[in-house]
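> here are the coordinates; sequence isn't available:
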């Protein structure tokens, strides 16, 4: 994949550059390349990098026109499947649209969870509400339309599908996505007191795991906490999976001071 593939870069104001890309795959790859060059010190000063569905905005750029000329010649490799932090999200597949999604997929309702869990997703971008990540990675044959009539209230923790995306609602809001399940305790999705408030940030890999063995106290979104055993491969609170790296580059569950 080369930087010349349907890439358009134009200044957005005096100190920002908006890069428009061909598709979600190219956008993810370009975003990863920006972060790689930034970490390597080969990118001009940029204060913020904001990916969208088909765009990447670079803000705080001293000379947007010069950077536009530079990115036009970048070689942008595809994103490797094994790059990015890993977060596991426990799900109870009990959503009100489970039967409708099953019919669209041509499977029994009790098969939807297994199909949904079979994929590893990646956060393409964030939007709509704080902590709401748009997850790509669902097989095209499993894409479903939005509901014809949106709900006035979707509960916090609802696991949803719409088009090519999957998502988890971090708070109760109106919404038109198909609801297939529930994250028992959605509070980790957005925590303003945490250094990285959003759990699901662009580039993060996400795995959905069964929460059948997790019990809760209270209703999701109302202070519910997971009290049952999460199992060997389930992170019941939605924190980075063991062995994944956190936003500061340290392995999850270790401190910066931990030695080899």
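Perfect, I can see it now. This one's a predicted model, so the numbers in the text were calculated from it and none came from an experiment.
> all contacts plus neighbour counts: C-alpha atoms, from now on.
Will do.
> the stretch 1-150 of the chain: strands as residue ranges?
For the stretch 1-150 of the chain, strands defined by DSSP state E, counting those that start in this stretch occupy the ranges 8-11, 16-20, 48-51, 55-59, 86-91, 120-126, 133-136.
> in TSV: these, plus mean neighbour count and distance to residue 144.
Shown next, in TSV, are the strands of the stretch 1-150 of the chain (neighbours: other CA atoms under 10 Å; distance: least, CA to CA, whole Å):
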stretch	mean neighbour count	distance to residue 144
strand 8-11	18	30
strand 16-20	22	26
strand 48-51	16	23
strand 55-59	22	23
strand 86-91	26	19
strand 120-126	24	16
strand 133-136	25	13
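> which of these sits closest to residue 188?
The closest of these to residue 188 is strand 86-91. By CA to CA, the value is 10.1 Å.
> if we ignore the residues flanking it in sequence, what's nearest residue 63?
residue 15 (6.7 Å; CA to CA, 6 or more residues apart in numbering).
> need the contact list for that neighbour.
Residues near residue 15 by CA atoms under 8 Å, 6 or more residues apart in numbering: 59, 60, 61, 62, 63, 64.
> repeat that for 6 Å
Contact analysis of residue 15 by CA atoms under 6 Å, 6 or more residues apart in numbering lists 60, 61, 62.
> which residues of the stretch 51-200 of the chain fall in helices?
64-71, 98-105, 112-117 (DSSP state H, counting those that start in this stretch).
> okay if I get those as TSV plus distance to residue 92 and mean neighbour count?
Shown next, in TSV, are the helices of the stretch 51-200 of the chain (distance: least, CA to CA, whole Å; neighbours: other CA atoms under 10 Å):
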stretch	distance to residue 92	mean neighbour count
helix 64-71	44	17
helix 98-105	11	18
helix 112-117	8	18
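> any chance of those helices in TSV, plus distance to residue 130?
Shown next, in TSV, are the helices of the stretch 51-200 of the chain (distance: least, CA to CA, whole Å):
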stretch	distance to residue 130
helix 64-71	28
helix 98-105	26
helix 112-117	24
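> here's the one I want to compare it with:
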């Protein structure tokens, strides 16, 4: 337990992050239990609609609460905002249940070959066969900690330690949209063509970000992802299918 900005003993700390943001810190590591607390806290704060709050952004072990003083109404102050955050979290985090709106999303993945050019290297590094890498990656649903790097790009984990591998020594200047990549026991799915340094083990025909779609992002923090292996023919069929 630590003291928050009000001096009370809590399982989180509230610290200023610039002049219009409060950072709620729930730990200093990356693990699913901490990630779920961040997701639950973010969902509860959105539902609370505290005066002055303009955005709520969960991450691996923290939640950023952005506020605008000009939005404070009816005598609201920063101290009242902090108190409101504390009261909301005390209620929301009284148990370890996931958020009510948590979803499981199936993501089809064509592994290896031209779709996952690093699969063989990952297998050798981890002392596994490519088939074992696929089984470990797709065998257990994984948690969406946050979106970042690019619109709709999810950070997903934590995977089996047998899949421990760092980023590539030499990043690629262009990674194709839909690439499914691993590093540091996590998965990144590239929503658009961009530079990247993670290890490409497959590709999905799913569209991670579409500005014309509501919501624009396929995944959200707090979701659980189940990777579903598919073959090249299924990949091409799904790629051609209307969205």
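Great, that's in hand. Note that the structure is a prediction, hence the values are computed from the model and not measured.
> if we can go back for a sec, mind checking the strands of the stretch 1-150 of the first structure for the one nearest to residue 111 of the first structure?
Nearest of the strands of the stretch 1-150 of the first structure (CA to CA): strand 86-91, 13.8 Å.
> which other helices and strands does the closest one contact?
strand 205-210 (3 or more CA pairs under 6 Å, 6 or more residues apart in numbering; DSSP states H and E).
> give me the distance from the following helix or strand past the strand it packs on to the chain's centre.
Downstream of strand 205-210 of the first structure, the first helix or strand assigned by DSSP states H and E is strand 216-217. Its chain's C-alpha centre and that of strand 216-217 of the first structure lie 26 Å apart, by CA atoms, centre = their mean, to the nearest Å.
> before we move on, what about stretch 163-177 of the first structure?
12 Å.
> what does stretch 181-189 of the second structure give?
Offset of stretch 181-189 of the second structure from its chain centre (CA atoms, centre = their mean): 11 Å.
> and for stretch 194-201 of the first structure?
Centre-to-centre, stretch 194-201 of the first structure and its host chain are 11 Å apart (CA atoms, centre = their mean).
> just stretch 210-227 of the first structure next, same as before
Worked out by CA atoms, centre = their mean, stretch 210-227 of the first structure lies 22 Å from the chain centre.
> straight-line length of it, end to end?
Using CA to CA, to the nearest Å, one end of stretch 210-227 of the first structure lies 15 Å from the other.
> got a winner among the contacts of residue 15 of the first structure for most neighbours?
Neighbour count (other CA atoms under 10 Å) singles out residue 61 as the most crowded of those, with 20 neighbours.
> relative to residue 227 of the first structure, how far out is the nearest residue to that residue once chain neighbours are set aside?
Leaving aside its sequence neighbours, residue 61 of the first structure sits nearest to residue 15 (CA to CA, 6+ apart; 4.8 Å). Using CA to CA, we find residue 15 of the first structure at a distance of 49 Å from residue 227 of the first structure.
> buried residues, the helix of greatest length in the second structure. List them.
Counting by DSSP state H, the longest helix found in the second structure is helix 32-48. Buried residues in helix 32-48 of the second structure, defined by neighbour count with 16 or more other CA atoms under 10 Å: 32, 34-45.
> and the residues you listed, which is closest to residue 162 of the second structure?
For those, the nearest to residue 162 of the second structure is residue 32 (17.3 Å; CA to CA).
> stretch 157-167 of the second structure: which residues count as buried?
157, 158, 159, 162, 163, 165.
> need the counterpart of the fifth one in the first structure.
To tie it back to what came earlier, the one meant is residue 163 of the second structure. Matched to the first structure by TM-score structural alignment, residue 163 of the second structure sits across from residue 142.
> any idea how far the nearest residue to that match once chain neighbours are set aside is from residue 115 of the first structure?
What sits nearest to residue 142 of the first structure in space, not counting adjacent residues and going by CA to CA, 6+ apart, is residue 105, at 6.2 Å. The gap separating residue 105 of the first structure from residue 115 of the first structure is 9 Å, by CA to CA.
> between the helices of the stretch 51-200 of the first structure, which gets nearest to residue 1 of the first structure?
Between residue 1 of the first structure and the helices of the stretch 51-200 of the first structure, the tightest spacing by CA to CA is seen for helix 64-71, at 13.4 Å.
> ok and that closest one relative to strand 55-59, angle-wise?
Interaxial angle, helix 64-71 of the first structure versus strand 55-59 (axes from the mean of the first three to the mean of the last three CA atoms, to 10 degrees): 130 degrees.
> quick one, helix 64-71 of the first structure and strand 16-20 angle?
For helix 64-71 of the first structure against strand 16-20, the angle by the same axes, to 10 degrees is 40 degrees.
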